[in-house]
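[1] Whatever this is, show me its structure:
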Amino acid sequence: MQIIDNDGFLALVNSSKFNAFLTEDWEFDQLMNHFVEQMNQGHFLIWRTGYEGGTWNVDFVSERSNQESFRDFEATIEVTDCKLFLTEYSDLTMAASYPKQKIPSNHNSELYHELSNGIYSVTVRQLFNPELDDENLESKTNFEIVLKPLDAELTNQFKKVQWFE
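    Model (predicted):
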């Protein structure tokens, strides 16, 4: 799956549970706190890519590949409409500002991964070092998202957006 990102954030979203709207005049810190709250509720995961934007190749898999990762994080997410959408910061900020704007946006509405409903363990693996790798990134898998069904509760306890310093 390929997504164009202009701001350096990608997200995985349960669109039927994610509360996208915040307020028409939100401040950046409010938005980040809202994102953390939604992650801890298991509706959403967001991470910083390390670049201010690009075209990213994202693979959804059920088993971790043998490729070494630069960094990764684990979380849980709930699937309730048999889909998780891949989205980016611009879509999220539009939806945070306007109550009628939803995730997915029209131009990213085909960026989803189908799953059975339930709770999933998610491992987001970044397969490149943003400080070293700057060539041919568009020809490689940049992020690997490992999804495994869980017979457990949601366990997220995030304090910030992943990989955002």
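
[2] only C-alpha atoms for contact and neighbour calcs from this point on.
    Fine.

[3] buried stuff in the helix or strand that contains Asp72?
    Following DSSP states H and E, one finds Asp72 within strand 71-79. For strand 71-79, the neighbour count (16 or more other C-alpha atoms under 10 Å) marks Ala75, Thr76, Ile77, Glu78, Val79 as buried.

[4] Same list, those residues, but as TSV with distance to Gln30 please.
    As requested, those are arranged in TSV below (distance: C-alpha to C-alpha, whole Å):
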residue	distance to Gln30
Ala75	22
Thr76	23
Ile77	22
Glu78	23
Val79	25
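
[5] please give me the structure for this one as well, since I'd like to look at both together:
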Amino acid sequence: MIRGAVLIVAMLLCGCQSKDLPAGDNPAIAGLERAGIETGVVADATKIPPVGLFQRRSDMGKDSLCIVPGKANAYRFGLEVQLGANEYCAGSGTARRTNDKLILNFSRGARCIAVAQYDGDRVVMPGVMDMKCADMCAGKGTVEGVDLPRLASGVSSARAARDRSNAPLCP
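    Here you go, the predicted model:
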């Protein structure tokens, strides 16, 4: 109980630290996160495999990313982002994990590589992507900045995901 109260006070004090430093460069936040991981209050994202289904629904459609195990410490993935009836993006390929990043190598059409953030609970696509990545989109579709929260863990959830034509999303 006391440890939890100390952790809450420490978190509040971190809010008073320099706002000029990003969270990763702020020693107080980095130390607090490390303490949270050590005490079990914060999950260690480096130990949470990205296998599963990440999904977000909106008025414009459903954005989905499924990830399944692949060969040699790699993963396979399928991604579809819907921005309306005629504006969407779809692609699949292989992924590798490096700390808090997923390196997504799209294999459809022109080669496209994206480095997404992964924290164990969500995958966030980069805000700016190579122009080659536009080849996987129709209309004014884009995957830039798409934030996909984890919907389910496990291979079965990922394999059950369907794209807009009801075909399996994950290869």
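
[6] Can you give me the TM-score here?
    The pair, once superposed, lands on a TM-score of 0.27 when counted by TM-score structural alignment, normalised by the length of structure 1; 81 aligned residues with a C-alpha RMSD of 5.6 Å.

[7] name the helices or strands packed onto the strand holding Asp72 of structure 1?
    For strand 71-79 of structure 1, the elements it packs on are strand 44-48, strand 118-126, judged by 3 or more C-alpha pairs under 8 Å, 6 or more residues apart in numbering; DSSP states H and E.

[8] Just put these in CSV and tack on distance to Leu147 of structure 1 and mean neighbour count.
    Shown next, in CSV, are those (distance: least, C-alpha to C-alpha, whole Å; neighbours: other C-alpha atoms under 10 Å):
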stretch, distance to Leu147 of structure 1, mean neighbour count
strand 44-48, 13, 24
strand 118-126, 5, 21
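
[9] how about the ones you listed, which one is nearest Ser90 of structure 1?
    strand 44-48 (12.6 Å; C-alpha to C-alpha).

[10] Tell me the first helix or strand C-terminal of the closest one.
    Strand 44-48 of structure 1 is succeeded, C-terminally, by strand 54-61 (DSSP H and E).

[11] buried set for the helix or strand encompassing Arg96 of structure 2?
    Of the helices and strands defined by DSSP H and E, Arg96 of structure 2 is found in strand 88-98. Buried positions in strand 88-98 of structure 2, judged by neighbour count with 16+ other C-alpha under 10 Å: Tyr88, Cys89, Ala90, Gly91, Ser92, Gly93, Thr94, Ala95, Arg96, Arg97.

[12] among those residues, which two are most distant?
    Longest distance between any two of the buried residues of strand 88-98 of structure 2 is 25.6 Å, between Tyr88 and Arg97; criterion C-alpha to C-alpha.

[13] Quick check: which of the helices and strands packed on strand 71-79 of structure 1 is nearest to Phe28 of structure 1?
    The closest of those to Phe28 of structure 1 is strand 44-48. By C-alpha to C-alpha, the value is 14.7 Å.

[14] the inter-axis angle of that closest one versus strand 71-79?
    Relative orientation of strand 44-48 of structure 1 versus strand 71-79 (axes from the mean of the first three to the mean of the last three C-alpha atoms, to 10 degrees): 160 degrees.

[15] Okay, angle between strand 44-48 of structure 1 and strand 118-126 too, please.
    10 degrees.

[16] picking that back up, of all the buried residues of strand 88-98 of structure 2, which comes closest to Ala158 of structure 2?
    The nearest one, if we look at the buried residues of strand 88-98 of structure 2 relative to Ala158 of structure 2 and count by C-alpha to C-alpha, is Ser92, at 13.0 Å.

[17] still on that earlier bit, got the helices and strands packed on strand 71-79 of structure 1 as CSV, with distance to Asp91 of structure 1 columns?
    Below are those laid out as CSV (distance: least, C-alpha to C-alpha, whole Å):
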stretch, distance to Asp91 of structure 1
strand 44-48, 12
strand 118-126, 20
